[in-house]
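Enquirer: The following block contains a protein sequence and its predicted model.
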Amino acid sequence: MAAPENYTKALQESQDVFHRFPLQLVHGIPLMEPIAQQWGPIENFQARPDDLLISTYPKAGVQQLANVPSPRVIKTHLPFQLVPKSFWENRCKVIYVARNAKDNVVSYYFFDQMNKTQPEPGPWELYVQKFMDGKLAWGSWYDHVCRYWAERANHCILYVFYEDMKEDPAREIRRVMDFLEVELPPQVLEKIVQQTSFQIMKENPMANYSSVPSTILDQTVSPFMRKGQVGDWKNHFTVAQSKVFDAHYQRRMQGTGLHFRTQL
């Protein structure tokens, strides 16, 4: 099964005092301690052929999922190599959403500040270095986005860019419809575009995590859904940081054939 997105629910039911959990390596990938400790059931999760897996790098309950009727929509932040093999054996469809590295690291930094179960993010300049080194929860952004991109030829993976969704959501929703082999009338498509806009979702308790106690997600530090912009990285990177980051990025992405836009 995919990583347990609802592990905060288990934490809420616990009598323990909330604290920032350390990272533990699982097959070389740093994961949150509660996830690493239940890795056996996750790794052995049995996918069904009609499962839809939606995967993202961040800022992109095993037993509970096992009893959910088909078709199931399952979300995960797991890198490709940690996704349970049953998803690939059953040729499940996967939608992968990728966001440019600079906006991704900014968003992840603010998320780690407000999420009191994540490791302490520390100062911005050190956080950027940890991002480049792949030492954050869920591992390397570079490995994450590049591996799913490379595996498109071998599996049923639809690769979606966050920037494309911001630019033309209707176009990208039609791509998803084609991938899932479903047809929707124009008025339904229009409603989906409206209801999935960042502003509408930011105000929706089902999407903004406002029901999660502030002891876990302290939204006075930063809202769960913060800006959702393309190019916000310019407000946080210094000129020197941007230059160092760009040089490292070019080295890591060279030859991958994968290109992101950092502004629209």
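Expert: Great, that's in hand. Residues are numbered from 1 along each chain as shown.
Enquirer: CA only for contacts and neighbour counts going forward, please
Expert: OK.
Enquirer: Would you check that Tyr127 makes contact with Tyr109?
Expert: Yes - if you go by CA atoms under 8 Å, Tyr127 and Tyr109 touch, sitting 7.1 Å apart.
Enquirer: Which neighbours do those two have in common?
Expert: Pro121 (CA atoms under 8 Å, 6 or more residues apart in numbering).
Enquirer: for the stretch 101-250 of the chain, what spans make up the helices?
Expert: For the stretch 101-250 of the chain, helices defined by DSSP state H, counting those that start in this stretch occupy the ranges 101-114, 124-133, 141-150, 162-167, 169-180, 186-195, 198-202, 205-208, 239-253.
Enquirer: Second structure follows, compare the two:
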Amino acid sequence: MEEVLLSLLRPPLSFPLPGFLAVNIFKQHPDEDSSTTGAFLARAESVPSPRVIKTHMPSSLLPPSILESCKVIYVARHPGDVCVSYYHLQRLLKSVNFKGDLEEFLDLWCRDLVLRGPYWSHLSEAWAKRTHPNLLWLYYEDMKKDLLRELQRLDHFLATGLTEDELLQVAQHSSFANMKARPATNLSLIPESPGLMPGEAEFVRKGATGDWVNRFTSQMKAKFQGKGIVYWRLLLQRIVCPSYRGSSDREDFCFRLQISCRCDFGGTSGDA
């Protein structure tokens, strides 16, 4: 069981490494850009197999044969919440040092000018492989709603054979509240963390679903939806899913169908 829990903290392929490992690399190589010198990749390669590697990279930047030799778990999240979360992260990281406000960041988002974007291209690349037996597609919203249920899906996918009690321990260990409270996963808890800007939101910040509607002004919502999301919402609500009118799950339901429609029918990345 200890090995299962520790595997959650294994090094990612992309910035940043968990907690103290990332800080140690920054301290050992203060003047180096670890994304180009390969420090993080070297750390990942030093971990014995089987291992867990986290990355934000799209499928097109990963090895083409990755699904033939690895199990891949892809987590999708509503674009509005991704935009807000990413805005705070870009302000927090010294390597990015974004100085603008959320409205300015949204403009860059809608013009596909943010790092690791565009959002819809990222999704569509993974969506095209969703039926591969070595890829598991998860929704962030599902994990927030019922983490244990999604862990059971993950347990089946990885064939780890955990008992219900062990899954409950993993659910507790990996809950948002516990991850926010641990320096190993929340870099903001490490005193004088060299990679973070002081005075910004925490590295593990809020983890809410649907909060983007509270952060966008009416003008920002119009811009965000004007890139095409409103078209799909109206189509799906009026034609495909009229029974969802007035339902609290409507936004989430239509978001999932947007993914299906856009990715299956070639929606452009700029539409988000």
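Expert: That came through, no problem. Since the model is a prediction, treat every value here as computed from it, not as a measurement.
Enquirer: TM-score of the superposition?
Expert: Between these two chains, after superposing, the TM-score reads 0.74 (TM-score structural alignment, normalised by the length of structure 1); 221 aligned residues with a CA RMSD of 2.7 Å.
Enquirer: re the thing from before, could you dump the helices of the stretch 101-250 of structure 1 to JSON lines with mean neighbour count and distance to Gln37 of structure 1?
Expert: Supplementary listing: the helices of the stretch 101-250 of structure 1 in JSON lines, determined by neighbours: other CA atoms under 10 Å; distance: least, CA to CA, whole Å:
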{"stretch": "helix 101-114", "mean neighbour count": "21", "distance to Gln37 of structure 1": "21"}
{"stretch": "helix 124-133", "mean neighbour count": "16", "distance to Gln37 of structure 1": "23"}
{"stretch": "helix 141-150", "mean neighbour count": "20", "distance to Gln37 of structure 1": "22"}
{"stretch": "helix 162-167", "mean neighbour count": "17", "distance to Gln37 of structure 1": "31"}
{"stretch": "helix 169-180", "mean neighbour count": "15", "distance to Gln37 of structure 1": "34"}
{"stretch": "helix 186-195", "mean neighbour count": "13", "distance to Gln37 of structure 1": "36"}
{"stretch": "helix 198-202", "mean neighbour count": "15", "distance to Gln37 of structure 1": "32"}
{"stretch": "helix 205-208", "mean neighbour count": "13", "distance to Gln37 of structure 1": "27"}
{"stretch": "helix 239-253", "mean neighbour count": "13", "distance to Gln37 of structure 1": "31"}
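Enquirer: Indicate which one of the ones you listed is closest to Arg72 of structure 1.
Expert: Among the helices of the stretch 101-250 of structure 1, the nearest to Arg72 of structure 1 by CA to CA is helix 169-180 (13.2 Å).
Enquirer: now for the closest one, which elements pack on it?
Expert: When contacts are defined as 3 or more CA pairs under 8 Å, 6 or more residues apart in numbering; DSSP states H and E, helix 169-180 of structure 1 sits against strand 157-161, helix 162-167, helix 186-195.
Enquirer: Distance to Thr56 of structure 1 for those - can I get that in a markdown table?
Expert: Output for these, formatted as a markdown table (distance: least, CA to CA, whole Å):
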| stretch | distance to Thr56 of structure 1 |
| --- | --- |
| strand 157-161 | 10 |
| helix 162-167 | 10 |
| helix 186-195 | 20 |
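Enquirer: Which one, of those, ends up nearest to Val176 of structure 1?
Expert: It's strand 157-161; of those, that one is closest to Val176 of structure 1 (CA to CA) at 7.7 Å.
Enquirer: So what's the gap between the closest one and the chain middle?
Expert: Relative to its parent chain, strand 157-161 of structure 1 has a centroid offset of 13 Å by CA atoms, centre = their mean, to the nearest Å.
Enquirer: Kindly check the end-to-end length of stretch 63-77 of structure 1 for me.
Expert: Using CA to CA, to the nearest Å, the end-to-end distance of stretch 63-77 of structure 1 comes out at 18 Å.
Enquirer: what range in structure 2 matches it?
Expert: Stretch 63-77 of structure 1 corresponds to residues 42-56 in structure 2, going by TM-score structural alignment.
Enquirer: Show me what counts as buried in that stretch.
Expert: With burial defined by 16 or more other CA atoms under 10 Å, the residues of stretch 42-56 of structure 2 counted as buried are 43-44, 52-54.
Enquirer: do stretch 256-264 of structure 2 as well
Expert: Applying 16+ other CA under 10 Å to stretch 256-264 of structure 2 flags 257-260, 262-263 as buried.
Enquirer: With distance to Ala2 of structure 1 as extra columns, can I get the helices of the stretch 101-250 of structure 1 in TSV?
Expert: Below are the helices of the stretch 101-250 of structure 1 laid out as TSV (distance: least, CA to CA, whole Å):
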stretch	distance to Ala2 of structure 1
helix 101-114	20
helix 124-133	22
helix 141-150	15
helix 162-167	21
helix 169-180	20
helix 186-195	25
helix 198-202	23
helix 205-208	19
helix 239-253	26
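Enquirer: For Ile95 of structure 1, which of those is the nearest?
Expert: Among those, helix 169-180 sits nearest to Ile95 of structure 1 (CA to CA), with 8.1 Å.
Enquirer: Now for Pro34 of structure 1, how many residues are close by?
Expert: 18 (other CA atoms under 10 Å).
Enquirer: ah, wrong one, I meant Cys92 of structure 1
Expert: Neighbours of Cys92 of structure 1 under the rule other CA under 10 Å: 18.
Enquirer: Phe161 of structure 1 corresponds to which position in structure 2?
Expert: By TM-score structural alignment, Phe161 of structure 1 lines up with Tyr139.
Enquirer: Now check structure 2 for the residue matching Leu52 of structure 1.
Expert: For Leu52 of structure 1, no residue is aligned by TM-score structural alignment.
Enquirer: From Leu217 of structure 1, how far out is the nearest residue to Leu52 of structure 1 once chain neighbours are set aside?
Expert: Distance criterion CA to CA, 6 or more residues apart in numbering; nearest residue to Leu52 of structure 1, sequence neighbours excluded, is Val73 at 4.9 Å. Note on Val73 of structure 1: its distance to Leu217 of structure 1, by CA to CA, is 24 Å.
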